[in-house]
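# sequence and predicted structure, then a few things I'm wondering about:
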Amino acid sequence: MTDSRAGGPQLITYIDRLAGDLDGLQSVLRGLLDGVFDGVHLLPYYTPFDGTDAGFDPTDHTQVDPRLGSWEDVRALSGDHTVMSDVIVNHVSSSSAMFQDVVENGDQSRWSPMFLTLSSLFPDGATEADLARIYRPRPGMPFTTMTLGGERRLVWTTFTPDQVDLDLRSDVAWEYLESVIEALTSAGVTMLRLDAVGYTGKEAGTSCFMTEPAARYTQRILELAHERGASVLLEIHGHYLQQVEIARSVDYVYDFALPPLVLHALHARDLRPLETWFGVRPANAVTVLDTHDGIGIVDVGANDLRPGDPGLLNPAQIDALVESIHDASGGTSRAATGAAASNLDLYQVNCTFYDALGQNDARYLLARLIQIMTPGIPQVYYVGLLAGVNDMALLEASGVGRDVNRHHYSAEEIAAAVYRPVVAAQLEALRLRREHGAFDGEFTSEFTDTTLSMRWNQGDQEVVLQADVADGTFSLLASGRDDEVVCDHTSVIASR
């Protein structure tokens, strides 16, 4: 296949877990990570950044938590980097002043129409079939019994009881979302990540996921963002064909199929599913290997919401992949995944990408190079950048499965990590991705069962990755280098 779209690398990070605060993050980006990233996705830094869902349950989405800094600090960061921030469009914290006013005053609160209850969507009552049809990423019904204005109600809580869903049919909900978008864009944020937007379009008689109303709401947010000079990235986990279709009407989608397909290729020594994906994947994608969430499996499998459409991997391949990750991690990912820990999406495996490959430095570096060479905007998660391992102490302390991949780094840990060969090689490859003129040109790829060639070409400038997943050998070559070899499988010998 050929493609001609590219974008500079971005870092995904919690501010506190990598650098303490916004000023510290600026120092890291200008110091140890100088010249590596064009942009940074700041995971939620609103008030509070350390709630029950690591910032995705803000009580005030329009304010920077003062422990991390201020809007002026965000604006200063945007002077050097493209800044992406989350717009949490599906829910707010149950502790927010707005919802607490509803708790106190019920339907008399001016904020009451902003929040979704069972009766507001099903005023005549819901049947068993209505409830069974609702799609939820976690077990059980998406409702929590709460007392609102003295009356017991079933409040819609898709993710946790601490996150109350918005009713985007109401004007007051849109007033709220506009205030959030205005706060972000006024501080220099130019990329907005719409968190869990697929769940916003609840409609009676549907699965309440990826509905026509959700598409309308997305377009409305897109217009609000474009009016303020910002672009939009959708965060949607689902059947791979959904990403292909959605990409036609938005600025960016995630390439969530890439991580499990790369892991499948490296564990099963089989590149054919990745080749299939490269034949259809959207070019306007943000590529990832690891994120603050788990490694998505639903993105490569069949899906009840797309009956008759097979996945990129069949059920046996998916089962083998999940077991390969658990085995490679020495069982630590099993302890953090599914029913083994709280607050988890059952369609994700919680594990650092480094542990998912058994801490094999060469195969890990190859995985990162495949991502870097894939068309789109490569985003690299801070733990993955530093080749971090599963944080079992944090998991034990919090009981939250995804915390296994959310380590709190000290300055000393960062300084030591960047000199490990596997980390240094990633940094060198990211600088190449950011600076080399070949990435402004055309992309081509060729696959066999076990070998791949990925090539960017612009005039006499060229970058080529050649690899064999059977034996794990690879080389990254770039024109303009004295020996043309940027790195290969020998670059990380004696890394640990």
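That came in fine, so what should we check first? Bear in mind the structure is a predicted one, so any value in this text is a computation, not a measurement. Numbers count the residues shown, from 1 in each chain.
# from here on, just use CA atoms for contacts and neighbour counts.
Fine.
# nearest residue to the spatially most central residue of the chain in space, please, no chain neighbours.
Central residue of the chain (CA atoms, centre = their mean): T291, 4.9 Å from the mean position. Distances taken as CA to CA, 6 or more residues apart in numbering put Y381 closest to T291, at 5.4 Å, once the chain neighbours are dropped.
# kindly provide the distance from the one you found to T82.
16 Å (CA to CA, to the nearest Å).
# before we go on, here's another structure to hold up against the first:
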Amino acid sequence: MSIFDSALLQRTQHLLEMIYHETNINVSFEMLTETLLQEMRLESESHQIASHDQVRPSDLWDQSTTVMITYGDSFLAAKEKPLITLKHFLDEHCEGLINSVHILPFFPFSSDDGFSVMDFSSVNEALGDWADIESISQDYRLMADLVINHCSSRSLWFQNFIKGEGPGHDYFYTESLDADLSQVVRPRTSPLLRETQTDKGLQYVWCTFSHDQVDLDFRNPEVLLQFIKIIRQYLDMGVRIFRLDAIAFLWKKIASSSINLEETHNVVRLLRLLIEHAQSDAVIITETNIPNRENLSYFGNANEAHCVYNFALPPLLINTLITGNSHHLKLWLMSMPPAQLGTTYFNFIASHDGMGLRPVEGILADDETQVLVDTLQDFGGRISWRALENEEGEAIQKPYEVNISLFDALQGTLKGKDELGIDRFICAHAIMLGLEGIPGIYVHSLLATRNDYQRMEHTGHNRSINRHQWQYDELEGLLEEKSHHKKVFTELKRLLAIRQQQKAFHPNATQFTLHLGYSIFAYWRQSHDRKQSIFCISNISDVAQEFMLSDINLVSTDDWHDLISGAEMTRQDMLVQLTPYQTLWISNS
């Protein structure tokens, strides 16, 4: 008789059948189910004990939840491991304002700044060790990458694949050169199949991203079992937020796009089920840099990702601020469905990667996207491309992302660079911090880091332009003197401190888009108990704007004030003037 809860057994087995229904596997679904649960150590007794302390979906996050995104070695200090220096930065500069930290892949790797993992179970010795990771997780909610689609060609698994024996010998997806791969969607221009000489002869390995990042074959249940073991280890080390990297590409089929396939969605459902039962306060975030409608599908019916990246927000918000026109941003916001209880959006406007352009396909016209790309190139940005075919079947390239630091991206408008860059930059963050969802702030946005051309030239990769490494002593000096770094950091921390006190900024609080003209972007938030309302109003242009308080229908019996400036908003007939890029958070409490 099984030691596991019958409902859990049935749900797990059903999902496994949905994943592998077209795959010939040499194990029963019942046996596979029990093995998965054993690997996650979900014995019924311990699960029943944990169930008494289950976390309600509404308690997974609140208005104080803010994630800082960083590499493990964003800060360097003499005679100190970078993870220790990172902990110093968090404790000395972010305590009380940042409660969660996403440390980008901290494992041994061979390329792509960590996303070509050689060993999923170890910490890169150049960064520190598991004790350093656990130290951070004790004081901050830790988010880590589950690089689940691929691993390094220098990994032991892939070396065993070449030898034809040992763990990994059957973990990789191979395909024939004759297979119909014409519909495959991928974000790179390199050949899809990597020619590899193995003990079994010449084989062609699927590589979605690069030939050093070899795709794993989840048609083999053993691969799934390995990742369940990895998840269990990460939970034991304090990871509570799992970022499923490149998850949309997980399952492959010939004569298909091999992206967002139903098997992939079922794998996400299975991982959520198992992780929730192992750790009720753990959260899954899917990283799917794809068109908006496809991205939203990863919520499922509140049974897949707890959070999805709001990938359309960065290009739309940057486009809004450099054009001075909020039309597309407003239409997009109006089209976004409120997230169901237990799910929410993960909002960000900059990250370690470039600004993706695929999410605005169907939102911005091609010529508008080209204007955005050209403008950001004028501000020092670089373009990364993806391979496509035109209607005639000819190979073409299309911009995939713009590589640029957010601070440099917002140093001007379509007219060129100006003196309003800092105001524009703060405005972008004030807009993001008020939106429905959890804010994720890239460390180099927090510090207003500029384009790092030297690092980009050294690595030969465009993305390195926004992956600066700070000498900690130098940064400390800049944050003590009158630098733009200090000015931005101080103001962003002030906005975070204000935000975390407002119930109307709960990630799932009510949100409605307001209409105050194209030069003003505005929306309304209301707390779950309906006691607090906040009208978030931003001038997204480089000239002064104005509106009447009567335009937003403030309840006359309440006392209203701007949370940011402290100004009273008392009279319905009051004419409010906004300086370029000024934001108001008009609240009744």
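Done, it's in. None of the values given here were measured: they were computed from a predicted structure.
# before we move on, back to that, name the SS class of the residue nearest to the centre of structure 1, please.
Three-state assignment for T291 of structure 1 (DSSP: H, G, I helix; E, B strand; the rest coil): coil.
# got a list of what it touches?
By CA atoms under 8 Å, 6 or more residues apart in numbering, T291 of structure 1 lies in contact with 12, 380-381.
# could you dump the residues you listed to CSV with secondary structure?
Below are those laid out as CSV (three-state DSSP):
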residue, secondary structure
I12, strand
V380, strand
Y381, strand
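# may I ask which of the residues you listed has the most neighbours?
Counting neighbours by other CA atoms under 10 Å, V380 comes out on top of the contacts of T291 of structure 1 with 27 neighbours.
# so what corresponds to that one in structure 2?
Aligned counterpart of V380 of structure 1 in structure 2: I441 (TM-score structural alignment).
# quick check: the gap between its match and L127 of structure 2.
21 Å.
# what about the strands in the stretch 351-496 of structure 1?
For the stretch 351-496 of structure 1, applying DSSP state E, counting those that start in this stretch gives strands covering 377-381, 442-447, 451-458, 461-468, 473-478, 485-488.
# picking that back up, distance check, the aligned residue in structure 2 for the residue nearest to the centre of structure 1 against F407 of structure 2.
Following TM-score structural alignment, the counterpart assigned to T291 of structure 1 within structure 2 is S351. The spacing between S351 of structure 2 and F407 of structure 2, counted by CA to CA, is 12 Å.
# kindly report the same for W585 of structure 2.
Using CA to CA, we find W585 of structure 2 at a distance of 23 Å from F407 of structure 2.
# cool, and A544 of structure 2?
22 Å.
# out of the two, which sits in the busier spot?
Neighbour tally, A544 of structure 2 and F407, criterion other CA under 10 Å: the higher count belongs to F407, 24 against 14.
# show me the contacts for the more buried one.
F407 of structure 2 touches 421-422, 425, 445, 448-450, counting by CA under 8 Å, 6+ apart.
# quick one: those as a markdown table, columns for neighbour count too.
Shown next, in a markdown table, are these (neighbours: other CA atoms under 10 Å):
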| residue | neighbour count |
| --- | --- |
| G421 | 18 |
| I422 | 20 |
| F425 | 23 |
| S445 | 25 |
| A448 | 22 |
| T449 | 20 |
| R450 | 19 |
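# hang on, the earlier thing: can you tell me how far the residue nearest to T291 of structure 1 is from Y354 of structure 1?
12 Å.
# again, but for Q379 of structure 1
Using CA to CA, which is the criterion applied here, Q379 of structure 1 is 16 Å from Y354 of structure 1.
# okay, now the counterpart of N403 of structure 2 in structure 1: neighbour count?
Matched across to structure 1, N403 of structure 2 falls on N350, judged by TM-score structural alignment. Using other CA under 10 Å, N350 of structure 1 has 33 other residues around it.
# check I148 of structure 2 too.
I148 of structure 2 has 22 nearby residues by other CA under 10 Å.
# got it, and Y176 of structure 1?
Count around Y176 of structure 1 with other CA under 10 Å applied: 18.
# again, but for E262 of structure 2
12.
# can you check I586 of structure 2 too?
Neighbours of I586 of structure 2 using other CA under 10 Å come to 23.
# so it sits in a strand?
Yes - I586 of structure 2 forms part of a strand when assessed by three-state DSSP.
# can you tell me the closest non-neighbouring residue to it?
Nearest one to I586 of structure 2, counting by CA to CA, 6+ apart, is D562 at 4.3 Å.
# could you tell me which residues make contact with the one you found?
Shown in contact with D562 of structure 2 (CA under 8 Å, 6+ apart): 568-569, 584-587.
# of those, closest to T85 of structure 2?
W585 (34.9 Å; CA to CA).
# can you find the partner of P105 of structure 2 in structure 1?
Per TM-score structural alignment, P105 of structure 2 is aligned with P44.
# right, and that match touches D60 too?
No - if you go by CA atoms under 8 Å, P44 of structure 1 and D60 don't touch, sitting 11.1 Å apart.
# higher neighbour count, the two?
With neighbours defined as other CA under 10 Å, P44 of structure 1 and D60 compare such that P44 has more, 25 against 19.
# alright, calling it a day.
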